[in-house]
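**Student:** The amino acid sequence is not available; the structure is as follows:
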């Protein structure tokens, strides 16, 4: 593990070798940087191995049971969440939260919230919010919307989550967080609110914040949330991890998830699997899936079948455009 890794930003050549050496010697910050950079390069197994050195007692590291490794414990929990291993993530997130780290309390509380355990989530989210964690503030606001008469208090926490600080980074700033009225919050529910926050952040260019909100929503198992988290991961170049979420959404019968999984598999050269999922999505009437399935058939010499699907896609596209224009005229 002591050499640099070509092609991984921040871990190449001499710089990478020095960082690896520092991490191996027990430098908590170096370990964090190595793991984060590997994860961002979608080398999740290697990232996990490094985080376990800082998080698991007896893993052969120089860290052991100290307050300094709380961040490694949380990051390992988050990596396990990202790779659809929520049950394995839970003890790490709980351990990090029990150490008093505000960000860990926010993530753990939010996971409890979206998995239907609001009563357990409340003390963790309240402590995270009071400890200054902005994601925790936002999730605490979401939780408060579920209690009668707490709407204004919920919006106050959302306003606090939106506040910027002079030392903000791309990773820490959430951007403006929408503050829905009580009726809208009730209709959306916790997962819908988190997806609203993510969509709003994405529209403003805060892609990291959008991914953080979507990561939490995806833990609920909601197909739309899982698919959107896959899209976010794919946008960061983490195609292998994104495929896990597309597959999960696809298995629920979600057309968007099936389509996106087909595209990722096609890009990975797994043509037979890609064809299966594009076909499944196309059969639901998904316009882009019909088009892409037609192109796949065309590329493998099945012209007659390809023309059928391409015609269907074109017809559906024209109808969708016409419906949209009519809606605009009537609006």
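**Tutor:** Structure's in. What do you need? The structure displayed is predicted, hence computed values, not measured ones.

**Student:** contacts, neighbours, all on C-alpha from now
**Tutor:** Fine.

**Student:** ok, the one residue sitting closest to the centre of the chain to residue 80 distance?
**Tutor:** Among the residues of the chain, the one closest to the centroid is residue 215, at 3.1 Å (CA atoms, centre = their mean). Distance, residue 215 to residue 80, using CA to CA, to the nearest Å: 11 Å.

**Student:** now swap in residue 271 and tell me
**Tutor:** Using CA to CA, one gets 28 Å for the distance from residue 271 to residue 80.

**Student:** quick one: which of those two has more around it?
**Tutor:** The neighbour comparison of residue 271 against residue 80 (other CA atoms under 10 Å) goes to residue 80, with 20 against 14.

**Student:** so the more buried one makes contact with residue 91?
**Tutor:** No - under the criterion of CA atoms under 8 Å, residue 80 is not in contact with residue 91, lying 10.8 Å apart.

**Student:** which residues of the stretch 201-331 of the chain fall in helices?
**Tutor:** Per DSSP state H, counting those that start in this stretch, the stretch 201-331 of the chain carries helices over the ranges 207-218, 223-235, 239-251, 255-267, 271-283, 287-299, 303-330.

**Student:** before we move on, what about the stretch 51-200 of the chain?
**Tutor:** 70-82, 86-98, 102-114, 118-130, 134-144, 151-162, 182-203.

**Student:** List the buried residues for the last one?
**Tutor:** This means helix 182-203. Applying a neighbour-count criterion of 16 or more other CA atoms under 10 Å, the buried positions in helix 182-203 are 182, 185-186, 190-202.

**Student:** In addition, the following structure is provided for comparison:
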């Protein structure tokens, strides 16, 4: 079967899929380099690094990990098995290089893989209120399995644990918005001045009624206020360690579980304020029995929402 990197159309299809991944504030902090039409490199884009909110580069690498999973999946549905190397294994000394992927021969693609690939274009970050209907246990088990397939864990919170985490999220958001540098960085990516990245007003969702609502408040006072679901369903994505390799793994696990959720009709958004605050304060995460928390995800059944803007493929490709 023809290597998709051998043609412009094949390469474009791969980069389009990778570039559709979710990222922190939709910064899309990635670039790609095709080497000798044999393999493709994933690079971080330092110009899109949130240096105030993400001084360790954790969120940047999680974002790039999500793009890496989409790239792997796109290669898989092209009839190839993606062989992936992480940056330490590549060892070319590039400070931005995170991973490389080479297509090799593979068995036929499964229906489940085709379904996940189709979900790449329909997945959205949904900041609208969700229905109060609970996510079935069987679906939660599927999401847990999806995270585990990428070397991560998934902790589902219930009852008092949800309330306690919502209080922590609200307190963290208050602390974050009190930081001038953080506010300036957030405004840059949420002002709606760009047509190809960021979180413009039309995807920010309404402002919440109440102090413990399960949605990030981008502090835009003109947005409508509505009441969100009474019983939010929150899960925490974890990894065994808390270093750059773990963050890249977390991004791949996150995207796999988000695509599975999309296939099952679920919506998702993120509530990472406590993790952002921890990173800004340069605190290391203590070892937890369930692993190190990397993402806080809200799940549920939400309305249809528009897609956030995307960078064009030529912007994402760098000359080898």
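**Tutor:** Now that the structure is in, tell me what you want to look at. Remember, predicted model here, so these are calculated numbers, not experimental data.

**Student:** TM-score for the pair, please.
**Tutor:** Once superposed, chain against chain, the TM-score is 0.27 (TM-score structural alignment, normalised by the length of structure 2); 153 aligned residues with a CA RMSD of 6.9 Å.

**Student:** Figure out which of the helices of the stretch 51-200 of structure 1 is closest to residue 315 of structure 1.
**Tutor:** helix 182-203 (29.6 Å; CA to CA).

**Student:** With adjacent residues omitted, what lies nearest to residue 113 of structure 2?
**Tutor:** Once flanking residues are discounted, residue 113 of structure 2 sits nearest to residue 77: 7.0 Å by CA to CA, 6 or more residues apart in numbering.

**Student:** What is the neighbour count of that neighbour?
**Tutor:** The number of residues packed near residue 77 of structure 2 is 18, by other CA under 10 Å.

**Student:** rewinding a little: may I see the helices of the stretch 201-331 of structure 1 organised as a markdown table, with distance to residue 74 of structure 1 added?
**Tutor:** Output for the helices of the stretch 201-331 of structure 1, formatted as a markdown table (distance: least, CA to CA, whole Å):
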| stretch | distance to residue 74 of structure 1 |
| --- | --- |
| helix 207-218 | 14 |
| helix 223-235 | 19 |
| helix 239-251 | 19 |
| helix 255-267 | 28 |
| helix 271-283 | 35 |
| helix 287-299 | 38 |
| helix 303-330 | 45 |
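
**Student:** now for these, which one comes closest to residue 23 of structure 1?
**Tutor:** Here helix 239-251 is closest among these (CA to CA), at 24.6 Å.

**Student:** what's the spacing between the closest residue to residue 245 of structure 2 other than its chain neighbours and residue 252 of structure 2?
**Tutor:** In space, residue 245 of structure 2 comes closest to residue 86 once its chain neighbours are excluded; the distance is 7.7 Å by CA to CA, 6+ apart. Counting by CA to CA, the separation of residue 86 of structure 2 from residue 252 of structure 2 is 13 Å.

**Student:** Same check on residue 292 of structure 2?
**Tutor:** Going from residue 292 of structure 2 to residue 252 of structure 2 by CA to CA gives 16 Å.

**Student:** Between the two, tell me which one has more neighbours.
**Tutor:** residue 252 (30 against 22).

**Student:** these two touch, right, the more buried one and residue 71?
**Tutor:** No - if you go by CA under 8 Å, residue 252 of structure 2 and residue 71 don't touch, sitting 10.2 Å apart.

**Student:** My read is that residue 245 of structure 1 contacts residue 227, right?
**Tutor:** Yes - with contact defined as CA under 8 Å, residue 245 of structure 1 reaches residue 227; the gap is 6.1 Å.

**Student:** now the helices of the stretch 51-200 of structure 1 as JSON lines including distance to residue 278 of structure 1?
**Tutor:** Output for those, formatted as JSON lines (distance: least, CA to CA, whole Å):
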{"stretch": "helix 70-82", "distance to residue 278 of structure 1": "24"}
{"stretch": "helix 86-98", "distance to residue 278 of structure 1": "28"}
{"stretch": "helix 102-114", "distance to residue 278 of structure 1": "30"}
{"stretch": "helix 118-130", "distance to residue 278 of structure 1": "38"}
{"stretch": "helix 134-144", "distance to residue 278 of structure 1": "36"}
{"stretch": "helix 151-162", "distance to residue 278 of structure 1": "39"}
{"stretch": "helix 182-203", "distance to residue 278 of structure 1": "25"}
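
**Student:** quick one: which of those helices is nearest residue 46 of structure 1?
**Tutor:** Residue 46 of structure 1 lies closest to helix 70-82 among the helices of the stretch 51-200 of structure 1, at 11.2 Å (CA to CA).

**Student:** any idea what sits nearest residue 305 of structure 1, other than its immediate chain neighbours?
**Tutor:** Residue 305 of structure 1's closest residue in space is residue 297 (CA to CA, 6+ apart), at 6.9 Å.

**Student:** how many neighbours does the one you found have?
**Tutor:** Using other CA under 10 Å: residue 297 of structure 1 sits among 19 other residues.

**Student:** Contacts only, for it.
**Tutor:** 303, 305-306 (CA atoms under 8 Å, 6 or more residues apart in numbering).

**Student:** what about residue 279 of structure 2, neighbour count?
**Tutor:** Neighbourhood size, residue 279 of structure 2 [other CA under 10 Å]: 20.

**Student:** Next secondary structure after whichever strand or helix holds it?
**Tutor:** Element membership for residue 279 of structure 2, per DSSP states H and E: helix 273-280. Where DSSP H and E defines the elements, the next helix or strand beyond helix 273-280 of structure 2 is strand 292-300.

**Student:** now the angle between helix 273-280 and that next one, please.
**Tutor:** For strand 292-300 of structure 2 against helix 273-280, the angle by axes from the mean of the first three to the mean of the last three CA atoms, to 10 degrees is 150 degrees.

**Student:** Please name every helix or strand in contact with strand 292-300 of structure 2.
**Tutor:** strand 233-239, strand 267-270, helix 273-280 (3 or more CA pairs under 8 Å, 6 or more residues apart in numbering; DSSP states H and E).

**Student:** Let me know which of the ones you listed is tucked in deepest.
**Tutor:** Highest mean neighbour count among these (mean count of other CA atoms under 10 Å): strand 233-239, with a mean of 24.

**Student:** moving C-terminal of that one, what's the next helix or strand?
**Tutor:** helix 244-263.
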